[in-house]
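1. have a look at this fold, sequence not included:
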């Protein structure tokens, strides 16, 4: 069973702040929070479920901030969110019913594969600067968003990279607006996944809410940074996170 001391709580809070900032401006923050939860003594399935509490609160904070800055493309929200929601239900169902001894290697293996793909093909993360495409005019993006939902519902860690590949690389959004829509998708399928995990009694609420407070704080400051930063700066942060996620996955 997990142990939650004052030191562990502070460490979890700080991991949440860092993850909330990273996830909002790039992705890969769950590479910090999942190990932090596992270090408390949680099995992989419990840590995976509890992590979604922080992601949910972080998504709400980030989405509110981007909307206030007029960086959220509200007209495309439904067509972008629906494929990810369907995928998330599939992925979360798999995660909820797989035993922990099966989930742990799958979890770490998924992280590794995702990180390697992003390092080997960084061009998938760079918007071309062309006019934004609609989902209906670029049907390949539906499959990409669905697969991102499956992955996010199953693992969460690194899903931001897949969403940015679809939104920035596929639909040609700039990185700020792509991040806003990424947060929308993340929040939507996290809500689905969290509901399934709660139904299966896999969420530990005290560490989850500590993590949520940290994630929300990090997301708040991240939105302010993302709106004011240049595309080049955001691109380098994104590339750096891909490299760090890759390294963390190998060390895992």
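-> The structure has been received and is ready for your questions. These numbers were taken from a predicted model, which means no experiment stands behind them.

2. can we go C-alpha only for contacts and neighbour counts from here?
-> Fine.

3. give me the contacts around stretch 121-128.
-> When contacts are defined by Cα atoms under 8 Å, 6 or more residues apart in numbering, stretch 121-128 is touched by residues 118, 161, 164-165, 168-170, 172-175, 235, 239.

4. distance from stretch 23-32 to the middle of the chain?
-> Here the centre of mass of C-alpha atoms in stretch 23-32, compared against the chain's by Cα atoms, centre = their mean, to the nearest Å, lies 6 Å away.

5. what kind of secondary structure is residue 132 in?
-> Counting by DSSP: H, G, I helix; E, B strand; the rest coil, the backbone at residue 132 sits in coil.

6. need the nearest residue in space to it, chain neighbours excluded.
-> The spatial neighbour of residue 132 that comes closest, neighbours along the chain excluded (Cα to Cα, 6 or more residues apart in numbering), is residue 172 at 4.9 Å.

7. what helix or strand is that neighbour on?
-> Under DSSP states H and E, no helix or strand contains residue 172.

8. make a ChimeraX selection of the buried ones in the contacts of stretch 121-128.
-> With 16 or more other Cα atoms under 10 Å as the criterion, this ChimeraX line picks the buried residues out of those:
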select :118,161,164,165,168,169,170,172,173,174,175,235,239
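
9. turn the contacts of stretch 121-128 into TSV, columns for distance to residue 247.
-> TSV is the format used below for the contacts of stretch 121-128 (distance: Cα to Cα, whole Å):
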residue	distance to residue 247
118	12
161	15
164	20
165	20
168	24
169	23
170	26
172	28
173	28
174	27
175	24
235	19
239	13
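
10. what about versus this one:
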């Protein structure tokens, strides 16, 4: 790659780190950039996954205050993310790239609907309890998180949208605390998938390093600005990014 192309990859990493921290779908910036620069799609996907790990971790650390009181939930759902990520990474290496093309747009639509309807649904469910804290996590939070992990290990674009959408209905939490939980689970998904890829797939380490450095800078910026966004505005950002992801997938298909 030329110096200009390397700079473009690093800048794409910054954008992806920022968007992943405040919403999700940062892969929609980095993956098309890599493919446009001539990186083979599978290598681009694998290298992008590895490169986004530092930014994912930085984003999770940046939102650590919102994780207070969620330790048991994080540990429980982390197992679901780890199992799903492993299965998704194996599927990427074993199945043709067209395998998920039909269901990816559907998953994004479901996630967007849940993000938009989550507050109203939570208000209705909460009426059955004296306070929001009385409401237990939905039983299906674990399998839904595993399903998002499978998707994240396979490709990853909009996995944050899907996670926030499902968990926004399954858990009695505000959008900021859901976003913090999403960042931890997404970081775990990327890490587990990366372990599989590093072992059996080709990684472009120059690309991964550039995306990694850029994503950390973007994640720090996203954690700073994202916390200042009102829940309604943050939800709007998530819907905007998710809608863009849906359009990209429909055009791509």
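-> Yep, that arrived. Because the structure is a prediction, the values reported are computed rather than measured.

11. tell me which element the residue nearest to residue 196 of structure 2 when sequence neighbours are not counted falls in.
-> With Cα to Cα, 6+ apart as the criterion, residue 196 of structure 2 has its nearest non-adjacent residue at 6.6 Å, and that residue is residue 89. Per DSSP H and E, residue 89 of structure 2 falls inside helix 71-94.

12. now do that helix: which elements does it pack against?
-> Contacts of helix 71-94 of structure 2 with other secondary structure elements, assessed using 3 or more Cα pairs under 8 Å, 6 or more residues apart in numbering; DSSP states H and E, are made with helix 141-154, helix 175-200.

13. show me what the first one is in contact with.
-> Counting by Cα under 8 Å, 6+ apart, the neighbours of helix 141-154 of structure 2 from elsewhere in the structure are 76-77, 80-92, 159, 162-163, 166-167, 170-171, 186, 189-190, 192-193.

14. now do 6 Å
-> When contacts are taken as Cα atoms under 6 Å, 6 or more residues apart in numbering, the neighbours of helix 141-154 of structure 2 outside the stretch itself are 77, 80-81, 84-85, 87-89, 92, 159, 170, 189, 193.

15. map the residue nearest to residue 196 of structure 2 onto structure 1.
-> Mapped onto structure 1 by TM-score structural alignment, residue 89 of structure 2 lines up with residue 92.

16. got a list of what its match touches?
-> Counting by Cα under 6 Å, 6+ apart, residue 92 of structure 1 has contacts 153, 154, 193.

17. hang on, the earlier thing: check the mean deviation of the helix holding residue 89 of structure 2 from structure 1.
-> Following the fit onto structure 1, the mean deviation recorded for helix 71-94 of structure 2 is 1.2 Å by mean Cα distance after the TM-score superposition for structure 1.

18. find the nearest non-adjacent residue to residue 96 of structure 1, please.
-> Counting by Cα to Cα, 6+ apart, residue 197 is the residue found nearest to residue 96 of structure 1 once chain neighbours are left out, at 6.3 Å.

19. how far is the helix holding residue 89 of structure 2 from where the chain is centred?
-> Helix 71-94 of structure 2 sits 12 Å away from the centroid of its parent chain (Cα atoms, centre = their mean).

20. out of the contacts of residue 92 of structure 1, which is most surrounded?
-> Ranked by the number of neighbours (other Cα atoms under 10 Å), those place residue 153 first, at 35 neighbours.

21. where in structure 2 does stretch 160-170 of structure 1 fall?
-> Stretch 160-170 of structure 1 corresponds to residues 160-170 in structure 2, going by TM-score structural alignment.

22. contacts for the matching stretch next, please.
-> By Cα under 6 Å, 6+ apart, the surrounding residues in contact with stretch 160-170 of structure 2 are 24, 111, 114, 115, 118, 137, 138, 141.

23. could you give the angle of the helix holding residue 89 of structure 2 to helix 175-200?
-> For helix 71-94 of structure 2 against helix 175-200, the angle by axes from the mean of the first three to the mean of the last three Cα atoms, to 10 degrees is 40 degrees.
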